[in-house]
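S.K.: Task: produce atomic coordinates for the following.
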Amino acid sequence: MRIATYNVESLFDLEKQGYKYKEYKPYGKSLWNKKNYNIKLTNISKVIKDIDADIIALQEIHSIHALKDLRLKLKQIGLYYKYYRIADKKDSTIKVALLSKVPFIYSKEVVVGNSFKYRNIQEVKFKINNKEFYIFNNHWKSKSGPESMRMFSAKKLRDRLKEIGYEKNIILVGDFNSHYEENIIFLRNRNHNDTNGKTGINDILRTIYQKEKANKNKYVENSFYNLWYDTETEKRYSYVFRGKKEALDNIIVSQSLLDNKDMDYKIGTIQNISKDYMIYKGKYPYRWKISTARVPKHKGKGYSDHLPVVATFVLN
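M.R.: Coordinates of the predicted model:
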């Protein structure tokens, strides 16, 4: 079973209602129109088809309309996701959503404050062959804010994980806006470090204690394992900022998915999907192109500024 996460970069619909970034106002001077919307849907669908995950968590989906349009486009090119859900209880500008080939028991939201500065976390429970597992779809605050904001989301997530029980099969996915070793790299930026060196991804989720390949790790109670450690260092990235590779998108698992029992992560399968057409000039993710003019205009080219990340799980 392949599980993936992909930040599709601002998939806005063409509906008139709902707040949108100014360059995504429908049928305006920025050329966010049917033609460019259809190109965006086609390009993102091409990527998702190449991923071919059984379950894929998405970030930066504007609305249920955009999600349904993407799902229809995927069906037209031969990839059908029967089950889908968007986390839209909070009217944030962009949201997280999930597409699945297999049914889920429920999909609900972990509320992360009342402010629109924080996006809710999507919680989805599955049961396959009598094996239960949970997927939590995250999109934490960007690096425009300090670490305390990502820490806030991490604590809300941790509180919910405690309620479920750390011993359950839990998969945390999404755009955490945090490198797998955020506790090291964020020290270079004093504006981010307002938490005395602590980070949400490393300290709150306790990923800091396991840094070996998955088959060499020792059990650490109430901790989570970041799958990026199960591949070569040079392959651990999903985003490029000012020429530096970062792993902002992560797949993080509970200890029970490493114990070779009922359901497990398949060793060595974590990877980003980085086909040639998805890389711009051989260096960066080929993001959706918008001009930098006074009135920004869509060029009808590109995919996303993030690469998708996928891993395989086995139900024994």
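S.K.: contacts and neighbour counts: CA atoms only from here.
M.R.: Fine.
S.K.: And for the spatially most central residue of the chain, nearest residue in space, chain neighbours not counted?
M.R.: With distances taken as CA atoms, centre = their mean, the residue of the chain nearest its centroid is Gly174 (2.3 Å). Spatial nearest neighbour of Gly174, chain neighbours left out: Asn138 (4.7 Å); criterion: CA to CA, 6 or more residues apart in numbering.
S.K.: Pull out the buried positions in the helix or strand encompassing that neighbour.
M.R.: Mapping Asn138 onto the secondary structure by DSSP states H and E places it in strand 131-139. The neighbour-count check on strand 131-139 (16 or more other CA atoms under 10 Å) flags Glu132, Phe133, Tyr134, Ile135, Phe136, Asn137, Asn138, His139 as buried.
S.K.: The spatially closest residue to the second one that is not a sequence neighbour: neighbouring residues, count only.
M.R.: This means Phe133. Closest residue in space to Phe133, ignoring its immediate chain neighbours: Asn169 at 4.7 Å, by CA to CA, 6+ apart. Neighbour count of Asn169, defined by other CA atoms under 10 Å: 22.
S.K.: How much space separates Asn169 from Phe136?
M.R.: Distance from Asn169 to Phe136, counting by CA to CA, to the nearest Å: 11 Å.
S.K.: ok, now Gly174?
M.R.: Per CA to CA, Gly174 is found 8 Å from Phe136.
S.K.: How about Ile44?
M.R.: Taken as CA to CA, the span from Ile44 to Phe136 is 22 Å.
S.K.: And this one, please, so the two structures can be compared:
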Amino acid sequence: MKNSIYSILFLTLIGCVSSKNLIEKDVSFSKESYIAKNNGEVIPSGYVYSKENSFKVLSWNVEHFVDSFDDPYIDSKRENTPDSLMGDKVANLAIALKKIDADVVVLQEFESAKFLRSIADEKLQNMGYKYFADVPSHGWYMNVVVMSKFPLGVIYGYGNVTTPLLEYKNEEGQLETQNTLNTRMWSLEVYPTPDYNFLLTGVHLKAGRGERNIAMRKGQINFLKQQFKRFLKEDKSKNILVVGDFNSLLGSEEINLFLNEKRNREKFIDPLPRTVMTHTSDDPKRRLDYILMNTNMYKEYKENSASVPQLFLPKKMREISDHLPVTTTFIIK
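M.R.: Alright, predicted model coming up:
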């Protein structure tokens, strides 16, 4: 009996000892190679961090941006037979991306990261875009994609998540849920420098006015807020940036869920002036697009840098998209 007790105690003690990161046993990797030591990530071989002390982020809904190939698993006329003007859209988008020269680019209504990589390879050579990611829908072509000059880490895809239609019941008095749109939300680790990183969340929330659509967006936002609480519980100084097409008006209930949070570290800030609108691109009269940062990341925000760049004349901007791009800059202190 005594031996059994000792055996159990021994096994318990062994179980309490955490396993060592295998990289620490490999002398070829120095401590400077770590990008995220806790999960074993290192910087890409041969990568050299930029010496710049700032970085720019771009978010843009580029409206039904599809490649020239038919995906047999997606049944949509627009995706099956792309518009003949797509060639012009690709060329104009490339010109716009060169003008903006952002370090991190998040595009909504874009078919795939594969397509974005091909554009970068063919039209954005020598700009430094090496890293691409998305969490594509299985059944639709409008996705949220990212390309970056900085190394990327873990991506958290939310496509399998079911979210509620908050404070809403249908005509039969029943509650509703949905999990068809949540592929258009994800979070991703970004590493601009060896000592500074942030959690980027790209979104394209449910479109449309009306009680049901608002309830759907509130359910999506509620889920994201709970995710952010998890990240902040792990690291209370976590920098969090949320960008994209929120399909929510300035002062709306949905946007206020981010801006009016009582706990300071869970509160988000909208740095764009309230007079700035993003939709439609040729005659902007309302704001649907945002770059929101939590109070941790706001410390690095470059004052007055958030803007909606007017890259072309209104007619040409409308040929690219019905939305205007949003950019902002952060100073790495």
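S.K.: TM-score for this pair?
M.R.: The TM-score (TM-score structural alignment, normalised by the length of the first structure) is 0.73; 256 aligned residues with a CA RMSD of 2.5 Å.
S.K.: just to revisit the earlier point, can you tell me which of the buried residues of strand 131-139 of the first structure is nearest Ala97 of the first structure?
M.R.: Of all those, Asn137 has the smallest distance to Ala97 of the first structure: 7.6 Å, by CA to CA.
S.K.: quick one: what's aligned to the closest one in the second structure?
M.R.: Aligned by TM-score structural alignment, Asn137 of the first structure pairs with Gly202 of the second structure.
S.K.: likewise Leu98 of the first structure?
M.R.: That one, Leu98 of the first structure, aligns with Val146 by TM-score structural alignment.
S.K.: so what's its match closest to, chain neighbours aside?
M.R.: Val106 (4.5 Å).
S.K.: Go ahead and confirm the one you found touches Met147.
M.R.: Yes. Applying CA atoms under 8 Å, one finds Val106 of the second structure in contact with Met147, separated by 6.7 Å.
S.K.: any idea whether Val310 of the first structure is helix, strand or coil?
M.R.: strand (DSSP: H, G, I helix; E, B strand; the rest coil).
S.K.: Please name the spatially closest residue to it (chain neighbours excluded).
M.R.: Nearest to Val310 of the first structure is Ala4, by CA to CA, 6+ apart, at 4.1 Å.
S.K.: In the stretch 51-200 of the second structure, mark out all the strands, start to finish.
M.R.: Along the stretch 51-200 of the second structure, counting by DSSP state E, counting those that start in this stretch, strands occupy 54-65, 104-110, 131-134, 143-148, 152-157, 163-169, 175-178, 185-193, 196-204.
S.K.: Put together a markdown table for those, with distance to Glu122 of the second structure on each row.
M.R.: Converted to a markdown table, the strands of the stretch 51-200 of the second structure look like this (distance: least, CA to CA, whole Å):
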| stretch | distance to Glu122 of the second structure |
| --- | --- |
| strand 54-65 | 17 |
| strand 104-110 | 17 |
| strand 131-134 | 15 |
| strand 143-148 | 14 |
| strand 152-157 | 22 |
| strand 163-169 | 39 |
| strand 175-178 | 38 |
| strand 185-193 | 24 |
| strand 196-204 | 25 |
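S.K.: Of the ones you listed, which is nearest Glu253 of the second structure?
M.R.: strand 163-169 (11.8 Å).
S.K.: What helices and strands are in contact with the closest one?
M.R.: Other helices and strands packing on strand 163-169 of the second structure, by 3 or more CA pairs under 8 Å, 6 or more residues apart in numbering; DSSP states H and E, are strand 175-178, helix 211-234.
S.K.: Secondary structure element holding the residue lying closest to the match of Asn137 of the first structure once chain neighbours are set aside?
M.R.: Excluding the flanking residues, the one nearest Gly202 of the second structure by CA to CA, 6+ apart is Val243, at 5.2 Å. Using DSSP H and E, Val243 of the second structure sits within strand 240-245.
S.K.: so how far is that strand off the chain centroid?
M.R.: 6 Å (CA atoms, centre = their mean, to the nearest Å).
S.K.: Quick check: that strand compared with the first structure, mean distance?
M.R.: Taken against the first structure, strand 240-245 of the second structure registers an average deviation of 0.5 Å after superposition, with mean CA distance after the TM-score superposition for the first structure.
S.K.: That strand versus helix 211-234: what angle between them?
M.R.: If you take axes from the mean of the first three to the mean of the last three CA atoms, to 10 degrees, strand 240-245 of the second structure sits at 160 degrees to helix 211-234.
S.K.: Secondary structure class of the aligned partner of Met293 of the second structure in the first structure, three-state.
M.R.: Alignment note: Met293 of the second structure maps to Val253 in the first structure; criterion TM-score structural alignment. Judged by three-state DSSP, the three-state class of Val253 of the first structure is strand.
S.K.: quick one on the thing from earlier: what is the burial count for the match of Leu98 of the first structure?
M.R.: Neighbour tally, Val146 of the second structure, other CA under 10 Å: 25.
S.K.: contacting residues around it?
M.R.: Neighbouring residues of Val146 of the second structure by CA atoms under 8 Å, 6 or more residues apart in numbering: Val104, Val105, Val106, Leu107, Ala113, Phe132, Ala133, Asp134.
S.K.: let's see it at 10 Å
M.R.: Contacts here follow CA atoms under 10 Å, 6 or more residues apart in numbering; on that basis Val146 of the second structure touches 58-59, 104-108, 110, 112-113, 116-117, 131-135, 152, 188, 200, 202.
S.K.: Gln125 of the second structure versus that one, what's the distance?
M.R.: 17 Å.
S.K.: can you check Gln220 of the second structure too?
M.R.: 36 Å.
S.K.: Check Leu272 of the second structure too.
M.R.: 31 Å.
S.K.: Could you do Asn222 of the second structure as well?
M.R.: Distance, Asn222 of the second structure to Gln125 of the second structure, using CA to CA: 39 Å.
S.K.: pretty sure Val154 of the second structure is touching Phe198, no?
M.R.: No. Using CA atoms under 10 Å, Val154 of the second structure is not in contact with Phe198; the gap is 11.4 Å.
S.K.: ok, and the closest non-adjacent residue to Ile155 of the second structure?
M.R.: With sequence-adjacent residues excluded and distances taken as CA to CA, 6+ apart, Ile155 of the second structure is closest to Leu188, at 4.3 Å.
S.K.: ok, now which ones touch that neighbour?
M.R.: 133-134, 146, 152-157, 198-202, 240-241.
S.K.: how many neighbours does Trp228 of the first structure have?
M.R.: Based on other CA under 10 Å, the number of other residues close to Trp228 of the first structure is 29.
S.K.: Thank you kindly, that will do.
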